[in-house]
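Participant: here is a sequence with its predicted model. Questions after.
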Amino acid sequence: MNNSHSASYAAAGVNIEAGYEGVRLMKRHVERTLIPGVVSDLGGFGGLFEPDTKGMSRPVLVSGTDGVGTKQRIAQLMDKHDTVGIDCVAMCVNDIVCCGAKPLFFLDYIAIGKNDPEKVATLVSGVAEGCVQAGCALIGGETAEHPGTMAPNDYDLAGFSVGMVDRDKVISQSSMREGDVILALPSSGLHSNGYSLVRKVFDVEHADLSKYCEELGSTLGEALLTPTVIYVKPVLAAIAAAEVHGISHITGGGFYENIPRCVPDGLTARVEKAAVKTPAIFSLLQRVGNIPERDMFNTYNMGVGMTMIVSRDTADKALEALRSHGCNAYVLGDVVSGEDKVALA
């Protein structure tokens, strides 16, 4: 590999040596994520993982893929690239844990205008941190230099994760019933959704993102870059402790799109709006952008990054398990009979 060089390719704008240097720099971050099951080294054509299926009668693989979206534009404007990788992992693993699956491994993809090994390694450091938080391994990835199609400082970060769950333990809406309790798992802020509207409202291309905002208790840039919460460990603990009938990751589409995805016909998830604990960034966004409340709840998580619907008899056990893993969950509402799958009262 050290002898690999193409002057012609370099003249076209692709520096393959920079790619090799990026891999060298990211290795120490990847090593933090290694867990039992990893049977390959970084740099191969495929990442190998041997899952432990002991105790499972019918192991099922669950996959999820996503990106960071235009939130990464904030990172580019602030020249701060060590947290968006957490967002990338979160958007994938938070999806697959909704069916009760434990994430096993993750792979990332970075498209970048000009390959800056230090920047790429910093991006991967965030991905590695996200994997550590989720308890999964970073077993591979790809960095692609795109001269002429992307500006030199631009990049796009995406990835996917694979998890596993016993078929008999998949979270199924068929067990949901009237009287179940809806729990709110707090978000850290905007997470990674609705940033096209965020960028428009705050005019981020011209705003001073480093200016301290009293209302937020931070700079605007810091608030906008706050990483997405990774809920894997508290959710798996709650599943083990309680009778869980439905889980929704509140992403793009907010409450109105995501909560109904786990609610069967004939039932309604009744959410008490007054119970929602909403961080200041949402109030500021709504006021500055003059955004109707309905649109806010139909676009953003409003402070609730995930909802969990549990049996009333085991709600306290679920709350205890979530809180013991650092998630300050609270009761958000209940399940009633009805035609609309979600109602905000």
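Facilitator: Yep, it's here. Numbering: from 1, shown residues only.
Participant: okay, CA-based contacts and neighbour counts for the rest of this
Facilitator: Fine.
Participant: the stretch 101-250 of the chain: helices as residue ranges?
Facilitator: Along the stretch 101-250 of the chain, counting by DSSP state H, counting those that start in this stretch, helices occupy 117-134, 195-202, 220-225, 232-241.
Participant: out of these, nearest to Asn301?
Facilitator: helix 195-202 (12.4 Å; CA to CA).
Participant: report the buried residues of the closest one.
Facilitator: 195, 198-199, 201-202 (16 or more other CA atoms under 10 Å).
Participant: again, but for stretch 239-256
Facilitator: Quick answer for stretch 239-256 (16+ other CA under 10 Å): 239, 241-256.
Participant: my read: Gly333 touches Ala269, true?
Facilitator: Yes: between Gly333 and Ala269 there is a contact at 7.3 Å, judged by CA atoms under 8 Å.
Participant: and here is the other one:
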Amino acid sequence: MGLNYKKAGVDIDAGNKAVELIKKDVQSTFGPEVMTGLGGFGGLFKPDLSKYKNPVLVSGTDGVGTKLKLAFKLDIHHTIGIDLVAMSVNDILAQGAQPLFFLDYLATGKLEPEKTAEIVKGIAAGCKESGAALIGGETAEMAGFYRPGEYDLAGFAVGIVDQDQIITGSEIKEGDLVIGLRSDGLHSNGFTLARAALFDKAGYDYTAEVEGLKNNLGEELLIPTKIYVKTVMALLEKFKLKGIAHITGGGLIENLPRILPDGLKAEIKKDRWEPQQIFKLIQQAGEIEEREMYRTFNMGIGMTLVIDKNDKEKILKELTEMGEEAYLIGEIKAGAQDTSLEIK
């Protein structure tokens, strides 16, 4: 008998089964703006523009990085999709945009419908948390390209903001204050260094029970990235936020300076919050210098807000009432761009 696509390594029937398994989760993210179901060549989305004077679309794209290695090792796949959504929606949120819709791309060597369904379940959960519709995606079965049991994820989000409400950081001035919103752990960056420190250098097992951690080591590292959309959008309805920085790869040292005008720097006081135990464990395991930790990891702060000092008490009170752990972590001062952030 001759070859067919399945014998060559691509199972179309498995792909169809995966679509059936994910349909309910995907459709749970739909609002009245979604005009198509699964299976179309493109996703149609009709936004309600009535509340915008001059609407601007804001887009962002990202992946999950080597955090996927943990999902493979532990065979846990229902949270990694939350990370995928969070990395993009938190980025566009930094410009004041409300996420509208999200699309994902999943590539693997051999499609496993049940595993695919678990991944998409997480993506749908992240979309619902951020108010975005999961209007499309692509599942690519690429035989021989990926190792058995492994896959890669990418995605992008599109949001909307009124032009005069776009947050650029241009209004930040000396004397403004920096509020930090607590992270849920590593989120989705720094995992190459974390794995090298914990597993290669220190020799921990992925399922090790470590004092001070609520979960085993692998599960602690897999805690999904926090989505800040609801919190920040609620704040924007009441207060002026001069700048927002999503603390991802590059940590506080690289990300907060991205929104500062020339001639200004941020002075961050590290004694204003306590990083989670997992960061201390990584630092000790890898004998990592403190500045390298703050340049690689979020160190317990997943999002920063730059505000007018006169709004400090009201914003902190509002955040507390919303259930957020928020800290006054720093101040904007005059300074050269090459020293745009100091951690003391």
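Facilitator: Here it is on my side, so go on. Remember, it's a predicted structure, so these values are computed and weren't measured experimentally.
Participant: care to give me the TM-score?
Facilitator: Between these two chains, after superposing, the TM-score reads 0.96 (TM-score structural alignment, normalised by the length of structure 2); 340 aligned residues with a CA RMSD of 1.5 Å.
Participant: quick one on the thing from earlier: return the member of the buried residues of helix 195-202 of structure 1 nearest to Met308 of structure 1.
Facilitator: Taking CA to CA as the measure, Met308 of structure 1 lies nearest Tyr195 of these, at 25.1 Å.
Participant: how much space separates the aligned residue in structure 2 for the closest one from Glu114 of structure 2?
Facilitator: Under the alignment (TM-score structural alignment), Tyr195 of structure 1 maps onto Phe191 of structure 2. Phe191 of structure 2 is 26 Å from Glu114 of structure 2, where distance means CA to CA, to the nearest Å.
Participant: just give the closest residue to Tyr146 of structure 2, not the sequence neighbours.
Facilitator: Spatially, and ignoring its direct neighbours in sequence, Tyr146 of structure 2 is nearest to Gly109 (4.8 Å; CA to CA, 6 or more residues apart in numbering).
Participant: how many neighbours does whichever residue in structure 1 pairs up with the one you found have?
Facilitator: If you follow Gly109 of structure 2 across to structure 1 using TM-score structural alignment, you land on Gly113. Per other CA atoms under 10 Å, the neighbour tally for Gly113 of structure 1 reads 21.
Participant: likewise Ala90 of structure 1?
Facilitator: So Ala90 of structure 1, with other CA under 10 Å, has 28 neighbours.
Participant: quick one: contacts for the closest residue to it other than its chain neighbours?
Facilitator: Nearest non-adjacent residue to Ala90 of structure 1, counting by CA to CA, 6+ apart: Ile230, 5.2 Å away. Counting by CA atoms under 8 Å, 6 or more residues apart in numbering, Ile230 of structure 1 touches 90, 93-94, 130, 133-134.
Participant: which of those residues has the most neighbours?
Facilitator: Val93 (34 neighbours).
Participant: need the three-state assignment for that one.
Facilitator: Judged by DSSP: H, G, I helix; E, B strand; the rest coil, the three-state class of Val93 of structure 1 is helix.
Participant: need the counterpart of it in structure 2.
Facilitator: In structure 2, the residue matched to Val93 of structure 1 (TM-score structural alignment) is Val89.
Participant: wait, that match touches Lys128, no?
Facilitator: No: with contact defined as CA under 8 Å, Val89 of structure 2 does not count as touching Lys128 (11.5 Å).
Participant: ok so, going back, save the helices of the stretch 101-250 of structure 1 as TSV, and put in distance to Met306 of structure 1 too.
Facilitator: Listed next are these as TSV, based on distance: least, CA to CA, whole Å:
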stretch	distance to Met306 of structure 1
helix 117-134	15
helix 195-202	19
helix 220-225	19
helix 232-241	10
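Participant: so which of these comes closest to Gly69 of structure 1?
Facilitator: helix 195-202 (7.5 Å).
Participant: next, the aligned residue in structure 1 for Val56 of structure 2: secondary structure please.
Facilitator: The alignment partner of Val56 of structure 2 in structure 1, by TM-score structural alignment, is Val60. When classified by three-state DSSP, Val60 of structure 1 comes out as strand.
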